[in-house]
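Q: A predicted structure for the sequence below; I have some questions about it.
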Amino acid sequence: MDHKKIYPKRSIAIAVLLLIVMLQTDVKAQLNPLAAQYFQNQYLFNPAMAGIDEGLNINLNVRKQWSSIPGAPATQAISADYLLGRAAFGVNVYADQSGLLKSTRAVATYAYHIPLGQNNQKLNFGVSAGILTQRVPLDQVSGDAGDLSIARYNERQSYLDGDFGTSYTSNNLSLQFALPNLRSVFNQYNYYTVDRSIYFTAASYKFDFGETINAISLEPKVVFRGVKGYTNILDVGANLMLANNQLSFQGIYHSTKSATFGFGLNKNTFSILAFYTTETAAINNYTNGNFELNLRLHLLNK
């Protein structure tokens, strides 16, 4: 047997597999972002929303595919933000694994909130900076973990990256604009694939009904997201809050022909939300969607 012919073929196969997995990971992250970003933790996608609520806010997110398929995508995120006067500081760590590729992104955020008048009107600005690392866990490789193609992939440096965002908020109206993945804006020759997110816009308005324990609010929201190399995505949904904001029901339709449904319990110091998102039309014959759980701690509120 000619080993010189076999090893190059195996290296090429592994390299092709890594490329396919990397593309699938970016598609998953950009087409189906964490559902908590729409209403509960808007800081996930827009640094200007860090510190939009007083006190220390800590959010933990876990998302997995509903069916247990080997190599299925899994996402974990943790963020914390704290308002200090008009300035706010935050940390956002996002880890995603799909197949053999594991991506970890960690950024620190500074935001500034300018009061404009009555009804809690504010003009908000925020910027994040940090690093992104992509690796193949050697302990999960079935085959030759010492293959040079894997070693070369893992030898790559971490990349500097960041985000910029701005927003106008009041007790009822919210308008947002964000530029995620700033490295791709200034340098088109980098690690990003064609499916990177290039901008994010959102508009929502909260309607309040009733008083005290019977208070009800309904917040419709429209989000328009740009994705490089893919049709721009429109998200339309609403957040219904009942029993003085203690119960929440969310529904969002995505123009990728998928939908998100959520239910949550909200208390003074914590909230728990669960989401189910159906798969996009392109792959809904192969998997039955994903499940997401979000825990939010609201501390040090004066």
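A: Here it is on my side, so go on. Residues are numbered from 1 along each chain as shown.

Q: contacts, neighbours, all on C-alpha from now
A: Fine.

Q: contacts for stretch 58-71?
A: With Cα atoms under 8 Å, 6 or more residues apart in numbering as the test, stretch 58-71 has contacts from 34, 36, 41, 72-81, 98-100, 287-298.

Q: And stretch 40-60, what's buried?
A: 40-52, 54-60 (16 or more other Cα atoms under 10 Å).

Q: So which other helices or strands are in contact with the helix ranked longest in the chain?
A: Ranked by number of residues, the top helix in the chain under DSSP state H is helix 3-31. With contacts taken as 3 or more Cα pairs under 8 Å, 6 or more residues apart in numbering; DSSP states H and E, helix 3-31 sits against strand 87-98, strand 101-117, helix 148-154.

Q: Of all the residues in the shortest one, which ones are buried?
A: Buried residues in helix 148-154, counting neighbours by 16+ other Cα under 10 Å, are found at 149, 150, 154.

Q: And for stretch 248-266?
A: So for stretch 248-266, counting by 16+ other Cα under 10 Å, buried means 248-256, 258-266.

Q: mind listing what the residue lying closest to residue 37 once chain neighbours are set aside touches?
A: Excluding its sequence neighbours, the residue lying closest to residue 37 (Cα to Cα, 6 or more residues apart in numbering) is residue 44, at 5.5 Å. By Cα under 8 Å, 6+ apart, the residues touching residue 44 are 37, 79, 92.

Q: How about residues contacting the helix or strand where the second one lies?
A: Meaning residue 79. Taking DSSP states H and E as the criterion, residue 79 maps to strand 74-84. Applying Cα under 8 Å, 6+ apart, the contact partners of strand 74-84 are 44, 50-65, 88-98.

Q: Can you get me a residue count around residue 240?
A: 18 (other Cα atoms under 10 Å).

Q: So it, which state does it fall into?
A: The three-state label given to residue 240 by DSSP: H, G, I helix; E, B strand; the rest coil is strand.

Q: then this one, side by side with the first:
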Amino acid sequence: MQTMLRAVITVLLLIPGACAVAQQNIQFSQYVFNGLTVNPAYAGYKEDLYLNATYRHQWAGFPGAPRTGSVSLDGVTPGSDGRVGLGGQVLFDRLGPQEAVSFYGSYSYRIPLDAENTRRLCIGIGGGVSQYSIDGAALQYVDNNDEAIPTGKTSTWVPDARFGIYYYTSRFYAGVAVMDLFSLYTDASRYNWKGNNYSTIRKTQHMYLTAGTVFPLGEHLKLKPSFLMKEDFKGPTALDLNAFLLIGEKLWVGGSYRTNVNIWKKTALQRDLQEENAASAMVDFFATEQLRIGYSYDLNVNKMAGYQSGSHEISLGFLLRSKKYSVQSPRYF
């Protein structure tokens, strides 16, 4: 069974000249605790320097399963009165013989909307570069002389740009971002190997729409519902529905349900596609005022569930507080 599944993955990755060149962006379940993953305008939201690291092992037990990592740092610039946020990210993603390493920088201009500094409208841009690779040594094949398969690792560098808008108050947030803007202007010639087209590894443009709120249920209990809609304009629209409880300002406990929705008609989309549903359980604990430790477990709830044992994700967040620029009000998003 494992050999058959590995062969299926290989075929899907190496079909020359495939019509569908879309590839979903890196997916983290714990983006709800680090919005920089889905919106460059989030940079500087916590105002103090915030260091975050995440590692995800998706579809454990599945041959060639995705393994993803991210390290980010963001904060406001001194002397800008909290108006300018800067951020940086390094991301790594591996799926079978396919790899991507990305470097991004983000700039956010944060416009205050009240004297108390509880509401801001943030406009962000981001830029970076990604290296996409195919490792021929990781492939299993029948014909040793197949020229379509690289003898080692072949790679290409591709530039990228992002744009986002983020609005927040002490109890509500909403944001929209468009990622992979340069995918509109990079043709498939970058992904050729000896005349064979590997454009299936190329990412396509994505749009993220997010919103959420927090309201009290008691003296030491708060509820935080939120959603994220992800659209790549070619495949099914993905929707995450999230709900978390904050207990004593120390412990977040909750979960997420991910599914596909049909918002508008896509003429090139197959009509018989199976719905891709997944559920996540998450816990995030503030070990100290500065250190956050998170874990999530995802499980597919469709036919794929029988071939893998779920996805595991861990994250660490560390707030580097500054006496001069430290945030006085709590940050729930």
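A: Received, thanks. It should be emphasised that the depicted structure is a prediction, and the values quoted were computed from it without experimental measurement.

Q: With both chains overlaid, what TM-score comes out?
A: Here the superposed chains carry a TM-score of 0.81, computed using TM-score structural alignment, normalised by the length of the first structure; 280 aligned residues with a Cα RMSD of 3.1 Å.

Q: Next, format the buried residues of helix 148-154 of the first structure as JSON lines and append distance to residue 238 of the first structure.
A: Shown next, in JSON lines, are the buried residues of helix 148-154 of the first structure (distance: Cα to Cα, whole Å):
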{"residue": "149", "distance to residue 238 of the first structure": "46"}
{"residue": "150", "distance to residue 238 of the first structure": "44"}
{"residue": "154", "distance to residue 238 of the first structure": "42"}
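
Q: got the residue ranges for the strands in the stretch 201-333 of the second structure?
A: With DSSP state E, counting those that start in this stretch as the criterion, the stretch 201-333 of the second structure has strands at 206-213, 215-218, 221-231, 237-247, 251-261, 278-286, 291-300, 311-320.

Q: so which of those strands gets nearest residue 174 of the second structure?
A: strand 206-213 (4.1 Å; Cα to Cα).

Q: so which of the buried residues of helix 148-154 of the first structure comes closest to residue 130 of the first structure?
A: Nearest to residue 130 of the first structure among the buried residues of helix 148-154 of the first structure, with distances taken as Cα to Cα, is residue 154, at 19.1 Å.

Q: which residues touch the nearest residue to the closest one once chain neighbours are set aside?
A: Closest residue to residue 154 of the first structure apart from its sequence neighbours, by Cα to Cα, 6+ apart: residue 135 at 5.3 Å. Neighbour list for residue 135 of the first structure: 101, 102, 103, 153, 154 [criterion: Cα under 8 Å, 6+ apart].

Q: The first one pairs with which position in the second structure?
A: Residue-level alignment of residue 101 of the first structure against the second structure, with TM-score structural alignment as criterion, gives residue 98.

Q: Could you give the number of residues near that match?
A: With neighbours defined by other Cα under 10 Å, the count for residue 98 of the second structure comes to 22.

Q: For it, give its distance to residue 170 of the second structure.
A: Going from residue 98 of the second structure to residue 170 of the second structure by Cα to Cα, to the nearest Å gives 41 Å.

Q: repeat for residue 58 of the second structure
A: Residue 58 of the second structure is 33 Å from residue 170 of the second structure, where distance means Cα to Cα.

Q: Which of the two has more residues huddled nearby?
A: residue 58 (24 against 16).

Q: Now which residue in the first structure aligns to that one?
A: So, by TM-score structural alignment, residue 58 of the second structure is matched to residue 65.

Q: ok, back up a step: looking at the second structure, which of the contacts of residue 44 of the first structure still make contact?
A: For the contacts of residue 44 of the first structure, the aligned pairs still in contact in the second structure (both residues aligned by TM-score structural alignment, their matches' Cα atoms under 8 Å) are residue 37.

Q: Narrow the contacts of residue 44 of the first structure to those that are buried.
A: Using 16+ other Cα under 10 Å, the buried ones in the contacts of residue 44 of the first structure are 79, 92.

Q: Which single one of the contacts of residue 44 of the first structure is nearest to residue 236 of the first structure?
A: residue 37 (13.5 Å).

Q: hang on, isn't the closest one packed against residue 45?
A: Yes: in this structure, residue 37 of the first structure is within contact of residue 45 by Cα atoms under 8 Å, at 6.5 Å.

Q: Identify the spatial nearest neighbour of residue 14 of the first structure, chain neighbours not counted.
A: For residue 14 of the first structure, the spatially nearest residue (Cα to Cα, 6+ apart) is residue 149, at 7.2 Å.

Q: And the one you found, how close does it get to residue 245 of the first structure?
A: Computed as Cα to Cα, the residue 149 of the first structure to residue 245 of the first structure distance reads 53 Å.

Q: Also residue 83 of the first structure?
A: According to Cα to Cα, residue 83 of the first structure and residue 245 of the first structure sit 22 Å apart.

Q: Map residue 44 of the second structure across to the first structure for me.
A: Aligned partner of residue 44 of the second structure by TM-score structural alignment: residue 51.

Q: Surely that match is within a strand?
A: No: counting by three-state DSSP, one finds residue 51 of the first structure to be coil, located in no strand.

Q: and the gap between it and residue 126 of the first structure?
A: Going from residue 51 of the first structure to residue 126 of the first structure by Cα to Cα gives 10 Å.

Q: Overlap of the contact sets of those two?
A: Shared contacts of residue 51 of the first structure and residue 126, counting by Cα under 8 Å, 6+ apart, come down to residue 111.

Q: wait, what's in contact with the residue mapped onto residue 127 of the first structure from the second structure?
A: Using TM-score structural alignment as the criterion, residue 127 of the first structure maps onto residue 125 of the second structure. Contacts for residue 125 of the second structure (Cα under 8 Å, 6+ apart) come out as 40, 41, 106, 107, 108, 161, 162, 163, 164.
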